[in-house]
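Enquirer: with the sequence up front, the predicted model follows.
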Amino acid sequence: MKILNVVGARPNFMKVAPLHRAFLAQPDIQSKIIHTGQHYDRQLSDIFIRQLDLPQPDYFLNALPGSPAQQMVDIRQKFDAVLCIEQPDWVLVVGDVTSTLACARVAAQRGVWVAHVEAGLRSGDCRMPEEFNRIETDRIADVLFVTEQAGLDNLRNEGIAPEKVFFVGNVLIDSLVRYRQKAAELNTLAWLGVCPQQYVLLTMHRPTNVDTETGLEKLLQLVQAIAQHKPVLFPIHPRTRASLTQFDLMGRLSSTPGVRLLEPQGYLEFLNLMEHAAIVITDSGGVQEETTYLNVPCLTFRNSTERPVTVDLGTNHLVADLDPETALKKILDVLEGRAKTGRIPPLWDGQTASRIAQIMTSLDVKRQSIQPVLT
């Protein structure tokens, strides 16, 4: 059985790495990695590949920069050529980026079976391109692997056949469990001159938060307020940096006392910083899950989350519309010892990839019981 695993953006590496290892541990599975290059930074991609003990991708599609619609066309054309060469049994896609949907569509049109990891997640916010990608990929997929109960509920409500759906846990946590100790050995905190629980870690990259001057002004106000209480470490996403430069706000941010601007971090460095932060402030989906597992307080600047278990069971709080006053109140509650205590969600145990590999092996034997979905 040949499986092509699709990587489109850096967070996909953390999800595909444990899957690729689990597939290779099965004697009857041939596993290959396809990097579309949707979000590509050579230095950071190389860091993630090296730190996650991955081989170089078998194919790099070098997707052209552009709008999601333009990238969709380019990725589909290039991935179609790969399918013609490889003739795989399965295409496995993770998450909700443009590459996820693009490659799922091509595979379905070619009659190749599609597995979607992180299926069923819904934010309810149709303005997010990721929400469309999630819904459409789940409609295409032959097998859907789910991380939390809300995913099962969503797929059932959308009429997805229950025999196609498997509750397996979270592959992102597989990587965290495997590399937590290795991240600790880097001693990133000492290198940056900070102490555990004595700093705030900030990430921000979603268009609704960073693409307008109004959103960035709110972010700047909040950062300046937090820095009066704790140092702020801020690895700046390329999109955020470009917007700060465009609106001439980088100087104000960099000159704020107590604020440390960092380049985007490698996986291990960021994991180490996240584990020892007093609180993490973010708009990232994956960070919500990682902080929940680590029992680190998290404040997410989103109106909704596609990962409600991080709020219901975990350490995550939502703050709508990047409101500095509301956010600061919640942050001070945490810094003053009034953070909520979370629990690790079911099956977030570091064994998800092995469960997926076992299921896919068994399904390959019983393929006649599930009909491929063509679009």
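Expert: Sure, I can see it.
Enquirer: from here on, just use CA atoms for contacts and neighbour counts.
Expert: Will do.
Enquirer: so which elements touch the strand or helix carrying residue 84?
Expert: Assigned by DSSP states H and E, residue 84 falls within helix 68-86. In terms of contact count using 3 or more CA pairs under 8 Å, 6 or more residues apart in numbering; DSSP states H and E, helix 68-86 is assigned the packing partners helix 98-109.
Enquirer: after the strand or helix carrying residue 118 comes which helix or strand?
Expert: With secondary structure defined by DSSP H and E, residue 118 is part of strand 113-119. Sequence-wise, the next helix or strand downstream of strand 113-119 (DSSP H and E) is helix 129-140.
Enquirer: included below, for side-by-side comparison, is a second structure:
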Amino acid sequence: MKNHKILTVLGARPQFIKAAAVSRALLRTDLEEIIVHTGQHFDEKMSEVFFREMDIPMPAHRLEIHSLTHGAMTGRMIEGIENILFSEKPSAVMVFGDTNSTLAGALAAVKQHVPVIHVEAGLRSFNMRMPEEVNRVLTDRVSSLLFCPTDAAVQNLKNEGFEHFPIKIVRTGDVMYDAALYYFQKAKHHSTILQKLRLEPGKFALATLHRQENTDNPERLKGIVEGLNQLHKQKPVVVPLHPRTRKTLENQNLTVDFHIIEPVGYFDMLMLLHNCSIVLTDSGGLQKEAFFFKKPCITLREETEWVELVEGGYNTLAGWQPQHILHAFEKSMSNQPDFSKNLYGQGDASEKIASAIQEFLLKD
């Protein structure tokens, strides 16, 4: 008989990966997990494949909310999650990262006086124009249990006065590192992406592009595409592309010389990461995954929440201008940082999280 029920709210690819690691750890506790899928990522390759590949418990509730403005999406998610809270009556709600699903889950819970658990708390880009920054700041503020992946994340919360709030802050390490260690062993036996794309290990660059600050800004998008086109002349560039971004490229009549492929599952992405020579991305999670696989990374933004990667020389902030992207590529390929440093824990973050949640709930 499970003692407490945890309602886990998920909606986007990175959250599925993080939840997979934590869900495995929760199975070894007295806690019952109920998963809510908001539908924020609704494409089959962006969503369902992760549940199948990674053995994540299938969602008990699906809200199917997507393709709306930030306000409309978040509002409808809050309404849907609130109804689930009334029926499930969980002891706590767990949210991951910094998406609209994250904020909606946190707000729905705190309004009903249900404790909020935030995995990947304390991260800051200090750019409040980013929807993700707004989501993570607000989610942290209404949470009762904050799990921080890095020392910098803990320090951010201290700088903002969180030590004076009635909450608990725990430095756990990064659950994405847990996932990468565990699932890479499976990926080696299941993924055929290299053979399918006829890619030679170490001979290609891996790039992703999905942030609205880039895809919804014609000047930035054009600059990034031009930079990737020029880089492709030196080294093949492979880009698994979100359907929305692909449509935007078509609508703007942008010429693409690099290799666009369909979105890939987690196993295929791990194999692409392991075998590429460099990563270019505007994703937060992929910056870390590049580090896990000892690959230099170029971030197609002006700032990052993963400051330790920039400070350590693993990650170069390039922004969107073609000349900056090419300069960052030349710098990254000639630089050899020390990848032996332990920035994200020992691969046991999920176990620490599960243990801390159980202790938190059982004391009440």
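Expert: Yep, it's here. None of these values were measured; they are calculated from a predicted model.
Enquirer: TM-score for these two?
Expert: With the length set by TM-score structural alignment, normalised by the length of the second structure, the two chains reach a TM-score of 0.94; 358 aligned residues with a CA RMSD of 1.6 Å.
Enquirer: tilt between the strand holding residue 118 of the first structure and helix 98-109?
Expert: Using axes from the mean of the first three to the mean of the last three CA atoms, to 10 degrees, the direction of strand 113-119 of the first structure lies 150 degrees away from that of helix 98-109.
Enquirer: all strands of the stretch 151-300 of the second structure, in order?
Expert: When assigned using DSSP state E, counting those that start in this stretch, the strands of the stretch 151-300 of the second structure occupy the ranges 168-171, 205-208, 237-240, 259-261, 278-281, 297-299.
Enquirer: and residue 359 of the second structure, which of those is closest to it?
Expert: With respect to residue 359 of the second structure, and counting by CA to CA, the nearest of the strands of the stretch 151-300 of the second structure is strand 168-171 at 11.5 Å.
Enquirer: how big is the offset of that closest one relative to the first structure?
Expert: Superposing on the first structure and averaging over aligned pairs (mean CA distance after the TM-score superposition for the first structure), strand 168-171 of the second structure comes out at 0.5 Å.
Enquirer: which non-adjacent residue is nearest residue 350 of the first structure?
Expert: The spatial neighbour of residue 350 of the first structure that comes closest, neighbours along the chain excluded (CA to CA, 6 or more residues apart in numbering), is residue 174 at 3.8 Å.
Enquirer: residue in the second structure matching the one you found?
Expert: Structural correspondence for residue 174 of the first structure with respect to the second structure (TM-score structural alignment): residue 178.
Enquirer: ok, its match touching residue 352?
Expert: No. Using CA atoms under 8 Å, residue 178 of the second structure and residue 352 do not qualify as a contacting pair, with a distance of 11.3 Å.
Enquirer: pick out whichever of these two has more residues nearby.
Expert: Between residue 178 of the second structure and residue 352, counted using other CA atoms under 10 Å, the more crowded position is residue 178 (23 against 17).
Enquirer: so how far is residue 297 of the second structure from that one?
Expert: Distance check for residue 178 of the second structure against residue 297 of the second structure: by CA to CA, to the nearest Å, it reads 20 Å.
Enquirer: go on, residue 245 of the second structure?
Expert: Distance, residue 245 of the second structure to residue 297 of the second structure, by CA to CA: 21 Å.
Enquirer: between those two, point out the one with more neighbours.
Expert: Here residue 245 of the second structure and residue 297 are compared on neighbour count by other CA under 10 Å; more neighbours surround residue 297, at 32 against 18.
Enquirer: which residue lines up with that one in the first structure?
Expert: When the first structure is aligned by TM-score structural alignment, residue 297 of the second structure is paired with residue 298.
Enquirer: which residues touch that match?
Expert: 279, 280, 281, 282, 288, 291, 292, 315, 316, 317 (CA atoms under 8 Å, 6 or more residues apart in numbering).
Enquirer: hmm, residue 202 and the second one touching each other?
Expert: When you say that, I think you mean residue 280 of the first structure. Yes. Checked against CA under 8 Å, the pair residue 280 of the first structure and residue 202 is within contact range at 5.9 Å.
Enquirer: looking at the two, which one has more neighbours?
Expert: Neighbours were counted for residue 280 of the first structure and for residue 202 using other CA under 10 Å; residue 280 has more, 27 against 21.
Enquirer: and that one, how far from residue 14 of the first structure?
Expert: 19 Å.
Enquirer: cool, residue 143 of the first structure as well?
Expert: The gap separating residue 143 of the first structure from residue 14 of the first structure is 20 Å, by CA to CA.
Enquirer: I'd like the distance between residue 172 of the second structure and residue 319 of the second structure.
Expert: Residue 172 of the second structure sits at a distance of 30 Å from residue 319 of the second structure (criterion: CA to CA).
Enquirer: in this structure residue 228 of the second structure contacts residue 258, no?
Expert: Yes. Checked against CA under 8 Å, the pair residue 228 of the second structure and residue 258 is within contact range at 6.8 Å.
Enquirer: of the two, give the one with the bigger neighbour count.
Expert: Neighbours of residue 228 of the second structure and residue 258, each counted by other CA under 10 Å, are more numerous for residue 228; the result is 26 against 20.
Enquirer: what does that one correspond to in the first structure?
Expert: Per TM-score structural alignment, residue 228 of the second structure is aligned with residue 223.
Enquirer: okay, and the common contacts of residue 228 and residue 258 of the second structure?
Expert: Between them, residue 228 of the second structure and residue 258 share the neighbouring residues residue 237, with contact defined by CA under 8 Å, 6+ apart.
Enquirer: in the stretch 151-300 of the second structure, which spans are helices?
Expert: Using DSSP state H, counting those that start in this stretch, the helices of the stretch 151-300 of the second structure run over residues 151-159, 175-190, 193-197, 212-215, 218-234, 243-251, 266-275, 284-292.
Enquirer: which stretch of the first structure lines up against the fourth one?
Expert: Residue correspondence for helix 212-215 of the second structure in the first structure, counting by TM-score structural alignment: residues 207-210.
Enquirer: what about the matching stretch, distance to the chain center?
Expert: Distance of stretch 207-210 of the first structure from the chain centroid (CA atoms, centre = their mean, to the nearest Å) equals 17 Å.
Enquirer: quick one: buried residues of that stretch?
Expert: For stretch 207-210 of the first structure, the buried set under the neighbour-count rule, 16 or more other CA atoms under 10 Å, comprises 208, 209, 210.
Enquirer: distance check, the first one against residue 146 of the first structure.
Expert: With distances defined as CA to CA, the gap from residue 208 of the first structure to residue 146 of the first structure amounts to 27 Å.
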